[in-house]
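1. Turn this into a structure:
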Amino acid sequence: MEYENDYSYIRDNYSRLILNSARSPKSAIAISKETKISLGTVYRRLEILKKYGFLKISGKIENGNKVMIYHNKPKRYHVQNPRISYILDIIDKNPGLSFRDLQRFSGYPMGTLSNSLSNLEKDSKIIVKRSKRRSNYFPRNISPSEFPTLINLRKETSRRIILFLVENQKGTFSEIRNFANKSPSTVSLTLTNLIENNIIRRVSGLRPYFELQNIQLIHNALMRSEPNTIDKMKDRFADTFSYL
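-> Modelled structure (predicted):
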């Protein structure tokens, strides 16, 4: 079962009460009675908490029926920890950010942040996309197909090119270079990278031009990383997004 914005559910009061109740092994019915939360809500939160590794699950036989028992894992890296909650919130609001950006946003020392991120990755609370030069961090509810776009939206030249093509739908090398205000070599390398990541494509002809590969994917990535930007773009370029 999939839920949108899982971490918003994990951080809510229902999940905190359920995790606190499950410090000793209990069935869903027992948790519902203790927390005064409806059984349906308890089951929905248990599914999410189980998905992200917060609970140990076991079974026992009661009156001839198998009953699932839930136990809150005794780990330090739960979202109730203010530091962990803060780091997860930063990643959730800034998907694809690098370690350096995360350190700048959080203000945590390198060692503290590195250790927390390592344990969050081991506990399957975040996804880390590694390359030769850097690591980029994502919440668990984002599809890997969005990773390249989100990463490139965090790079100045790539972002300017993507936004130019969203606004204009297509552009020649000269038009893109003038808008990006970068050297020809920088723009050329960036365009090559965007093509290799299947974000844009080059259309051949008498006057070759570049366009976005998948406007829906760009729209989704912008909604996650820059909702204010996409709102402005919807107002100004309604035709571009009319089919989304």
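2. switch to C-alpha atoms for all contacts and neighbour counts from now on
-> Fine.
3. need the contact list for the closest residue to residue 182 other than its chain neighbours.
-> Closest residue to residue 182 apart from its sequence neighbours, by C-alpha to C-alpha, 6 or more residues apart in numbering: residue 157 at 7.7 Å. Shown in contact with residue 157 (C-alpha atoms under 8 Å, 6 or more residues apart in numbering): 180, 182, 187, 190.
4. same for the host helix or strand of the last one, what does it pack against?
-> With elements taken from DSSP states H and E, the one containing residue 190 is helix 184-196. The contact analysis (3 or more C-alpha pairs under 8 Å, 6 or more residues apart in numbering; DSSP states H and E) places helix 184-196 against helix 156-168, helix 173-180, strand 200-203.
5. in that helix, what's buried?
-> By neighbour count on 16 or more other C-alpha atoms under 10 Å, the buried set for helix 184-196 is 187, 190, 191, 194, 195.
6. Tell me the one of the contacts of residue 157 nearest residue 227?
-> The closest of the contacts of residue 157 to residue 227 turns out to be residue 180 (C-alpha to C-alpha; 21.7 Å).
7. Can you get me a residue count around the closest one?
-> The local packing of residue 180 (other C-alpha atoms under 10 Å) involves 19 other residues.
8. Tell me how far it lies from residue 110.
-> According to C-alpha to C-alpha, to the nearest Å, residue 180 stands 33 Å off from residue 110.
9. and the next element down the chain from the strand or helix carrying residue 61?
-> Here residue 61 sits within strand 55-62, counting by DSSP H and E. Later in the chain than strand 55-62, the nearest helix or strand by DSSP H and E is strand 65-72.
10. That next one: which residues count as buried?
-> Buried, per 16+ other C-alpha under 10 Å, within strand 65-72: 67, 69, 70, 71, 72.
11. for stretch 109-128, same thing?
-> For stretch 109-128, by 16+ other C-alpha under 10 Å, it's 113, 116, 117, 120, 124, 125, 126, 127, 128.
12. next up, for comparison:
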Amino acid sequence: MKYISYYHNPRVSNLLRIVSESPGLTFTEIMRRSGLANGVLSHYLGNMEKRAMIRSKKGRKMTWYFLPHDPIEEDSIIISLRKETSKNILTFLLTKKLATFVEVTRAAKKSPPVVSITLSQLQDLGLIKVTNGFVKKYEVANPDTIMRLSEKIDSTMFEKIKDRFEDTFSYF
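-> Sure, this is the predicted structure:
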């Protein structure tokens, strides 16, 4: 079927809506949300990228999709918030403010080596800071940005963080 323009194609409109509502989705997640088969989705995303309707950021094993006007400097933050361990660490540090490695490891519910690697990656991205002392402590470098982007990709995540923050101070 011919459409007035590529933008009027219902599949293209649906894919644009999916990516705009939740930037940084992977191919697999877009496939799940759109209901399109692998080959069909690959065709549409490729054509949309050629037409600069979307852009992608490729990793070693995954590709994440964004709208062209989404700030490129926020890509790494959004991708980190989509990874389970990074998200757990960042949300924990948002509520705790300062935490030791042991506390972060318990909160992330991952092995110490996995947490150590993830903390290093988050530090390299400038998302967390380390205060050196007798015991190293970790904190979020820019909490406002993390909160804003958490809400952008998953509004329920923001509510959970806010609830934890309120619970923390209700005991004092």
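13. can you list contacts of the strand holding residue 61 of structure 1?
-> Under C-alpha under 8 Å, 6+ apart, the answer for strand 55-62 of structure 1 is 49, 50, 66, 67, 68, 69, 70, 71, 72, 73.
14. so which of the buried residues of helix 184-196 of structure 1 comes closest to residue 44 of structure 1?
-> residue 194 (39.5 Å).
15. Identify the residue of structure 2 aligned to the closest one.
-> Matched by TM-score structural alignment, residue 194 of structure 1 corresponds to residue 122 in structure 2.
16. residue range for stretch 76-95 of structure 2 in structure 1?
-> By TM-score structural alignment, stretch 76-95 of structure 2 lines up with residues 148-167 in structure 1.
17. how much distance is there from that stretch to the middle of the chain?
-> Its chain's average C-alpha position is 17 Å from that of stretch 148-167 of structure 1, according to C-alpha atoms, centre = their mean, to the nearest Å.
18. got the end-to-end distance for it?
-> 20 Å.
19. separation between the equivalent of residue 79 of structure 1 over in structure 2 and residue 54 of structure 2?
-> By TM-score structural alignment, residue 79 of structure 1 lines up with residue 7 in structure 2. Residue 7 of structure 2 is 12 Å from residue 54 of structure 2, where distance means C-alpha to C-alpha.
20. do the same with residue 27 of structure 2
-> Counting by C-alpha to C-alpha - residue 27 of structure 2 and residue 54 of structure 2 are separated by 13 Å.
21. Next, show the common contact partners of those two.
-> residue 65.
22. Tell me which residue is most central in structure 1.
-> residue 139 (3.6 Å; C-alpha atoms, centre = their mean).
23. how about the counterpart of that residue in structure 2, what does it touch?
-> Under the alignment (TM-score structural alignment), residue 139 of structure 1 maps onto residue 67 of structure 2. Counting by C-alpha under 8 Å, 6+ apart, residue 67 of structure 2 makes contact with 16, 19, 20, 23, 53, 54, 55.
24. Recalculate using a threshold of 6 Å.
-> For residue 67 of structure 2, the contact set (C-alpha atoms under 6 Å, 6 or more residues apart in numbering) comprises 54, 55.
25. In structure 2, point out the residues matching stretch 27-43 of structure 1.
-> So stretch 27-43 of structure 1 sits over no part of structure 2, by TM-score structural alignment.
26. Contacts for that stretch next, please.
-> So stretch 27-43 of structure 1 is contacted by 68, 69 (C-alpha under 6 Å, 6+ apart).
27. tell me which residues of that stretch are tucked away?
-> Buried-residue list, stretch 27-43 of structure 1, by 16+ other C-alpha under 10 Å: 27, 28, 29, 31, 32, 39, 42.
28. So which of the residues you listed sit within strands?
-> residue 27 (DSSP state E).
29. returning to that earlier point: so the match of residue 79 of structure 1, which state does it fall into?
-> helix (DSSP: H, G, I helix; E, B strand; the rest coil).
30. Just give the number of residues close to it.
-> Neighbours of residue 7 of structure 2 (other C-alpha under 10 Å): 14.
31. do residue 74 of structure 2 as well
-> Quick note: residue 74 of structure 2 (other C-alpha under 10 Å) scores 14 neighbours.
32. any chance of the buried residues of strand 65-72 of structure 1 in a markdown table, plus distance to residue 55 of structure 1?
-> Putting the buried residues of strand 65-72 of structure 1 into a markdown table (distance: C-alpha to C-alpha, whole Å) gives the following:
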| residue | distance to residue 55 of structure 1 |
| --- | --- |
| 67 | 15 |
| 69 | 10 |
| 70 | 6 |
| 71 | 5 |
| 72 | 5 |
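33. and which of the residues you listed is nearest residue 175 of structure 1?
-> residue 72 (56.8 Å).
34. Please tell me how far the nearest residue to the match of residue 79 of structure 1 once chain neighbours are set aside sits from residue 54 of structure 2.
-> Spatial nearest neighbour of residue 7 of structure 2, excluding adjacent residues (C-alpha to C-alpha, 6+ apart): residue 13 at 6.3 Å. Using C-alpha to C-alpha, we find residue 13 of structure 2 at a distance of 12 Å from residue 54 of structure 2.
35. now swap in residue 31 of structure 2 and tell me
-> Taking C-alpha to C-alpha, one finds residue 31 of structure 2 at 15 Å from residue 54 of structure 2.
36. what about the equivalent of residue 136 of structure 2 over in structure 1, neighbour count?
-> Matched by TM-score structural alignment, residue 136 of structure 2 corresponds to residue 208 in structure 1. Using other C-alpha under 10 Å, residue 208 of structure 1 is surrounded by 11 other residues.
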